[in-house]
Structures are given as structure tokens and as C-alpha cells.
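1. What shape does this take:
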Amino acid sequence: MSQTVSPEVSPAAPPRERAFPADFKDRLTCPLPDFREVVSVAWHGGFRPDIGDADQIPVLRAGLPAAGAGDVAVTWVGHATYVLRIGGLTVLTDPVWSRKIPGVRQRLTPPGVAWSDLPPVDAVVISHNHYDHLDAPTMRRLPRHTPVFVPANLASWFTKKGFTDVTELDWWEGARVGEVSFDFVPAHHWSRRTLFDTCKSLWGGWVLTSGDQRVYFAGDTAYGDRFKLIGERYPGIDLALMPVGAYEPRWFMHVSHVDPAEAVQACADVGARRMAAMHWGTFVLSGEPLMEPLRETRAAWLAAGRDRADLWDLAIGETRTLVV
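-> Next up, the predicted model:
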């Protein structure tokens, strides 16, 4: 059973008025690839794996089963998008329902939940502003009064589109909707949406807590010591939603994305008993074979001596319920 956050490690509430820095480059933990490196990996086919195995990616579009009031239910929509039901709320993580996002081929698999099958959305959390995590067409489908939680310096993107309930947070800050706390935590990543806004908004993950139930959504991240810090501040995480794909070629991707073995280690670092995989099987962003993230995640989990039942290697559209 999870532990509640003790007063000495409770996240700081955001001040009503504050000025964020012009950029967050001082939060980077690795230099970003330069233009020559990007051209090199693209020229040598590093982002063009064989997609002949796309039909092997498991898809189960069975709708959203009922969830009990005291349960935590997670449904993988695809990529980093989950429908997370916790504390009586329906929360979307990095929602992307679009068939196509800029810069990559159209999605390999359909969204695991039809938009029309969604219940009213009580909140949205955004990890950072990359197009595969912040999708403008999907956001336009939401009512403008939907509460949205975003990294520092990203609120203006939403308010310009008419959203009226936007909370932007720095690392270790938190806010609430009903009985659920939404706490923004560090990641090893970066941000950019145009040629001129590199790292001008922050990036991170989210810890959602309702009573003694706690879920960590890692967003997009490389590996590093920030996972242990999260585990120290938020003991008793029941489930970690961890990215496991988009990691090859490793020399290029290691600054941005964990590989499967690192994802399993990160799950251990944050102290989570269970891990649900994501960030694979939807968009082609890197060079590993399509099914390799799933195979490597299963192998790494077993090699770490973890209980196989605690690895939630979900099909797209599959729901798993955590009964605490």
C-alpha cells in the first residue's frame, strides 16, 4: 500500500505571481545533438526502421470498462497517451488522437480508445511541448474549461487557444483537482516546438496522488539521478507509466530517451512496484525494430528479478486496474 506524502516532503504550491526564466537550458543534463549529428543519423537511415511488423503490435479496442470508486484504472491509448482514472477523476496524459503529427509518418496503430467513447475529461497533464506529446488538433477537441496542468512557460500556448483553467508549474510544485494532487517532477529531457524556442518551456513528469494511491507518469526522459529524487519525495508509488521506445541509434538517443533496461531501472529508482510501458508502437521516431521495445522490456524486467505480473505490457486500448 502506498504512503501518503509526509509534510516535510510535500510539494510547494505555486506562488500566485512569479516570473520564470527566459529558458531552462541550465536544467539540461546532456548537450543536445547538434545539426550535423541530426543530419548524420537521418542520412544513414537511423530513423527509418522496417515497419513490416506493424501488424504484430497488439491492439485491443474494447472501450473503457467501469472502474470502481476506489480503484485506479489505466488505459493505453497509444504512445504517451493514457486514460487514467484515479480518485473519481478521468485524466488524460499527453493526449494525441491525431493520425499524423509533424515530421514523422502517420501513426502505425489507431488510438486505443475512440474519442467518442471518452467520459468527460476532468484534467489533462502535459509533460513537454514536443509534437508527439502536445498535439494541437487533439487539444482543440477538448472543452476550453478543462483543467490543464503544464510545465513552466507553456501556459500561454493554451491560453491563446482559449483554455481558461491552465496551471503551469515548476519542478516539485503541485496543485489539486478534487481529491487528487498533481505534482510536477523532473525529467532528463528538453523542449522545442519551433526553430526559435529551444528549452524556453520546461519538461518533466507527473505524480498523481489520491489518498494512498499514487501513479507516476514519466513523460519523455533519458536516464539519470532524478528518478531517485522522485522516489525519495514520493514514497510508495504504485505504478510507473514509463517510456520504453525511441532509443536507437543509442549514441544519438541516449540524451533524450531511456532504453528498455534503463526504463526498468528507473522504475526501481522511483520505488514503483509496477510498470506500464508506453512510447512505442504508435509513431516511428527512431531506428529500433518495431517490436524490439516490447521484447527488450520483458527481458529486462525478468533479468531484474521482478514479478512478471507487475509488468503491464499492455496492448493499445487495453485497460488494467489497480486495486489497492
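2. Only C-alpha atoms from now on, for both contacts and neighbour counts.
-> Fine.
3. how about the helices of this protein, start to end?
-> Taking DSSP state H, the helices of the chain run over residues 35-43, 136-139, 155-159, 226-233, 250-253, 260-269, 292-303.
4. Can you verify my assumption that R105 contacts V284?
-> Yes - using Cα atoms under 8 Å, R105 is in contact with V284, at 6.9 Å.
5. What is the neighbour count of the residue lying closest to P58 once chain neighbours are set aside?
-> Using Cα to Cα, 6 or more residues apart in numbering and skipping the chain neighbours, the partner closest in space to P58 is A315 (4.8 Å). A315: 20 surrounding residues under other Cα atoms under 10 Å.
6. what's the answer for R141, then?
-> R141: 10 surrounding residues under other Cα under 10 Å.
7. From P110, how far out is it?
-> Distance, R141 to P110, by Cα to Cα, to the nearest Å: 17 Å.
8. what's the answer for D122, then?
-> Applying Cα to Cα, the value for D122 to P110 is 23 Å.
9. try V74
-> In terms of Cα to Cα, V74 sits 17 Å off from P110.
10. Can you pick out the residue with more neighbours from those two?
-> Neighbours were counted for V74 and for P110 using other Cα under 10 Å; V74 has more, 27 against 17.
11. Which residue is the nearest non-sequential neighbour of the more buried one?
-> Distance criterion Cα to Cα, 6+ apart; nearest residue to V74, sequence neighbours excluded, is L84 at 4.7 Å.
12. Test my guess that that neighbour contacts T90.
-> Yes - using Cα under 8 Å, L84 is in contact with T90, at 5.8 Å.
13. For these two, indicate the residue with more neighbours.
-> Taking neighbours as other Cα under 10 Å, L84 and T90 compare with L84 leading, 22 against 18.
14. In contact with the more buried one, which residues?
-> Contacts here follow Cα atoms under 8 Å, 6 or more residues apart in numbering; on that basis L84 touches 72-75, 90-93.
15. separation between the residue nearest the centre of the chain and T93?
-> Central residue of the chain (Cα atoms, centre = their mean): G219, 2.5 Å from the mean position. According to Cα to Cα, G219 and T93 sit 8 Å apart.
16. Now the common contact residues for these two.
-> With contacts taken as Cα under 8 Å, 6+ apart, the residues that reach both G219 and T93 are 80, 126.
17. Report the buried residues of stretch 101-118.
-> Buried residues in stretch 101-118, counting neighbours by 16 or more other Cα atoms under 10 Å, are found at 101, 107-113.
18. Now do that stretch: distance to the chain's middle.
-> Stretch 101-118 sits 16 Å away from the centroid of its parent chain (Cα atoms, centre = their mean, to the nearest Å).
19. ditto for stretch 222-239
-> On the basis of Cα atoms, centre = their mean, stretch 222-239 sits 14 Å off its chain's mean C-alpha point.
20. Second chain to compare with the first, below:
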Amino acid sequence: MIRRGSGLRPMKRLLFVQRRRRRLWPAGLALLAALGLGSAWWATASDREHAPAAAARPAHHTAEGFRNRDGSTIDKSQWEVWRWQLSRQDPPRPQPPLPVVAPDLQSPEPNITWIGHSTVLARLGGLAVLTDPQFSERASPVSWAGPKRVVALPLTPAQLPHIDVVLVSHNHYDHLDEASVRALAAQPGGAPLFIVPLRLKAWFDDLGLAGLRVIELDWWQSHAERGVEFVLTPAKHWSSRTPFDRQQTLWGGFAVLAPDFRLIYTGDTGYSRDFTDIRQHFAARGGFDLALIPVGCYEPREFMRGQHVNPADAAQIHLDLGARRSVGVHWGTFEGLCDEPLDQAPRDLAAARRQLGLADAAFTVLKHGETLRLQGAR
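-> This next block holds a predicted model:
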């Protein structure tokens, strides 16, 4: 592959860039949609007309949609995205490939199984809970371009146990996939309950799935299902599925409080004070036995910093939350989402543990399909 600084004459360099742009065009469009990046179009006139008065709404609600608790919004211009795309070099695939193991679906509760990326099957409190369902080959609005799954699924939707609750942290394509939602809605025994951030229910309604239960939550709001409490927690991120709906739906993570176990899934996030606040908010409940924290999709750093933590940030979030143990997610599954190699996050996480003096077992990653049996609540 020809790299910059190779001494190409100006005309050859121009032709190379033009060819690269043609090759990146379809994939780049799909990536724009998959990440929700592009033009910063905001609320429609109707949305603004019906928005609550500023004095009546929480600080993270705006006339245009939502923002982070620190007042920030993630607004990458098309030029910033294309500049990143045109400068990218495909990282090598892991050699040997990342392993896939058979899940242990007979393991007694509580336990988790990492299916891939941010999709985790958690069994606790008598419920089977699934985070951010993404079972498709691509994390994209189209089937022919965009970030591609390069590690085999250890479980298909048809092989899952009956899912009781699905937690959706935000609407990006690598976290919310239409085909996966339809498959879950059609599971034998009836569709699961979907718990989602504010204003995301309309997306499910548009699917036309009769009788689908969808509950929306704002940050710190909760819903109890069969004795298990689900609380939407704040995160530093953003939302969009097209260039025209930026920040129109909320984003976040979930605290799952069962009698036998307390889990938190942070959702996608940049580093923020949210996690020390979350620890304080739940301190009287005994804290968290396990945290699911993203560790991948962090390069190029300047582009990703505000929206995705790197392993060093993730290790600090583990400390901020005061979790007994953490498991890294959001890595090693989809090629083309970000620039670090798919197997880089575990190495960087190991370095971060050493830097912070954490035991290896305090914050680990799993193999695709691996089931982790968990100790009960303190």
C-alpha cells in the first residue's frame, strides 16, 4: 500500500487520492450513517414548537434535543469525518484470529455471556437480560457496506434463551439493529420488554411490531420488572441514525439492581464526572458487583476522545464506580469502526491496570461467547 511521504509526484498523488476517495465513498457513507456523523441538523420546527419551556425542563434537555450533563454536544462536521476517512490505514487483523468459545447457557445465575461488541447476555434476578442487541453482519443501515463483523457469532438470536428484558443504551447502528430487534420480537414465548432512553420508542413504533412493550426512561428514572430495578444512568455521548436527527433521542447506561446481583452497563461514553456521581447515587444500595465498560473504538484519539473512552479512561471509570469487578466490552468484533487493531484494547487495558495498580482480575475481557459466573451481592 502506498503511504504518504512516498515521493509521489503531484499528479500521481492526486490520482491516488481520487481512487481512494472512490473506494471509500460507499463505505464512508455507510460509516457516516453507522456512527450517526455528518451534518448537524437539529429538531424540526414542530419539535421546537412543542418543546417544554426552558425553565421547566432538566438541564440536559434543550429546545433542539439533548446534551451531556457538562453541557457538551458531540458535533463532528462532515469535513472532520472525511479527513479521518481519507487518512485511515486499515489495521492488520489479529493473528491468530480472536477465539470464539461455546457459551455455557446451563450455568447457574448470576452470570454474563459476551456475545460480541456491546451485546451481553446477563442472567440475574430470575431474568435473562440482553444489552444493545446487534447480531447482524454489518453495523450499518445497508448490508453491502459499513463496519463488518469479522468474528463469528457465538450465539444467534434463535439460540438464545428466552429474553425477558432488552436494554438499549442509544440508537447508533452498532448498538441498535433492526434485524436483531425483529428477531427478538419474534422469539417463542413472546417478545421481551425493551427499555430505552427518552424519545427512542417512536423508532420501535415505526417497525410496526404489534404488542411490543417499550418503556422510555430519562436519566435517573427507573422501571421495575419482576423484582429487578432498571435505572437509566447518564453518559457522555450522543445519538443519531441519520444526518438529520442528531441528539433527538437520549443516550445513557443502565444500572440493573437484582436481589442477587447489582450490575451497571455504562453504554458508550467519553470520560466524565458522571461515574463518580453514579457511585454516590447508588452508594446506599451497596454499589455494583460488576461493571460492563467499553474499552475499544478509541483511535484516532483526538477524534474519539469526547465520545469513546480508551482503556486507561475505562480503568479510571472502574475506580470511579467502585465496582468489585469490571469486564470490557465494545471491542474486537466489527472491522472498520475505528483505527486501532481489533486485539489492541486488551493489551492497552493490561497496561492501564499496571499503571493504576489494579489486580489483573479486577478488570478483564472475555472471549467471544465466554460465560462468566459471578459471585452474589455483598
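21. mind checking what the residue nearest to the centre of structure 1 lines up with in structure 2?
-> By TM-score structural alignment, G219 of structure 1 lines up with G267 in structure 2.
22. wait, what's in contact with the residue nearest to that match when sequence neighbours are not counted?
-> If you skip the residues right next to it in sequence, G267 of structure 2 has G253 as its closest partner in space, 4.5 Å away by Cα to Cα, 6+ apart. The contact partners of G253 of structure 2, by Cα under 8 Å, 6+ apart, come to 169, 232-235, 264-268.
23. I'd like to know how many residues surround A263 of structure 1.
-> 27.
24. was I right about it contacting G245?
-> No - the pair A263 of structure 1 and G245 does not pass the contact test of Cα under 8 Å, sitting 9.5 Å apart.
25. what ranges do the strands span in the stretch 151-300 of structure 2?
-> 165-167, 193-197, 214-217, 222-225, 228-233, 253-258, 261-265, 290-294 (DSSP state E, counting those that start in this stretch).
26. Give me the contact list for the third one.
-> The set of residues that contact strand 214-217 of structure 2 without belonging to it, under Cα under 8 Å, 6+ apart, is 193-201, 204, 231-232.
27. Mind doing that once more with 10 Å?
-> 165-166, 192-202, 204-205, 222-223, 230-233, 250-252 (Cα atoms under 10 Å, 6 or more residues apart in numbering).
28. From the residues you listed, keep the buried residues only.
-> Buried among those by 16+ other Cα under 10 Å: 165-166, 192-201, 204, 222, 230-233, 250-252.
29. What residues does A67 of structure 1 make contact with?
-> By Cα under 10 Å, 6+ apart, the neighbours of A67 of structure 1 are 73-74, 85-86, 88, 319-323.
30. And A183 of structure 2? What does it align with in structure 1?
-> Matched to structure 1 by TM-score structural alignment, A183 of structure 2 sits across from R141.
31. how much space between that match and T282 of structure 1?
-> Going from R141 of structure 1 to T282 of structure 1 by Cα to Cα gives 20 Å.
32. What residues in structure 1 pair up with the longest helix anywhere in structure 2?
-> Longest helix of structure 2, by residue count under DSSP H: helix 10-35. Following TM-score structural alignment, helix 10-35 of structure 2 has no partner segment in structure 1.
33. Now that helix: buried residues?
-> Judged by neighbour count using 16+ other Cα under 10 Å, the buried positions of helix 10-35 of structure 2 are 24-25, 27-35.
34. helices or strands next to it in the packing?
-> helix 78-87 (3 or more Cα pairs under 10 Å, 6 or more residues apart in numbering; DSSP states H and E).
35. mean deviation (superposed) between the helix it packs on and structure 1, please.
-> Comparison of helix 78-87 of structure 2 with structure 1 after fitting gives an average deviation of 1.1 Å (mean Cα distance after the TM-score superposition for structure 1).
36. For that helix, enumerate the helices and strands it packs against.
-> helix 10-35, helix 301-304.
37. circling back: columns distance to S239 of structure 2 on top of the strands of the stretch 151-300 of structure 2, output as CSV?
-> Shown next, in CSV, are the strands of the stretch 151-300 of structure 2 (distance: least, Cα to Cα, whole Å):
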stretch, distance to S239 of structure 2
strand 165-167, 16
strand 193-197, 10
strand 214-217, 15
strand 222-225, 21
strand 228-233, 15
strand 253-258, 13
strand 261-265, 17
strand 290-294, 17
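38. Which stretch among these approaches E80 of structure 2 most closely?
-> For E80 of structure 2, the closest of the strands of the stretch 151-300 of structure 2 is strand 290-294, at 23.5 Å, according to Cα to Cα.
39. Quick one: the residues in structure 1 that that closest one pairs up with.
-> Mapped onto structure 1 using TM-score structural alignment, strand 290-294 of structure 2 covers residues 239-243.
40. what does stretch 216-230 of structure 2 give?
-> Using TM-score structural alignment, the residues of structure 1 aligned to stretch 216-230 of structure 2 are 168-182.
41. Pull out the buried positions in the matching stretch.
-> Result for stretch 168-182 of structure 1 [16+ other Cα under 10 Å]: buried residues 168-175, 180-182.
42. In contact with H50 of structure 2: list those residues for me.
-> Contacts of H50 of structure 2 (Cα under 10 Å, 6+ apart): A63.
43. again, only using 8 Å
-> Taking Cα under 8 Å, 6+ apart as the definition of contact, H50 of structure 2 has no neighbours.
44. burial count for whatever residue of structure 2 lines up with D23 of structure 1?
-> Superposed on structure 2 with TM-score structural alignment, D23 of structure 1 falls opposite G65. Using other Cα under 10 Å, G65 of structure 2 is surrounded by 20 other residues.
45. Quick check: G65 of structure 2 touching W251?
-> No - between G65 of structure 2 and W251 there is no contact under Cα under 8 Å: 11.3 Å.
46. The residue nearest to V74 of structure 1 maps to what in structure 2?
-> Using TM-score structural alignment, the partner of L84 of structure 1 in structure 2 is A122.
47. Nice, that's everything, thank you.
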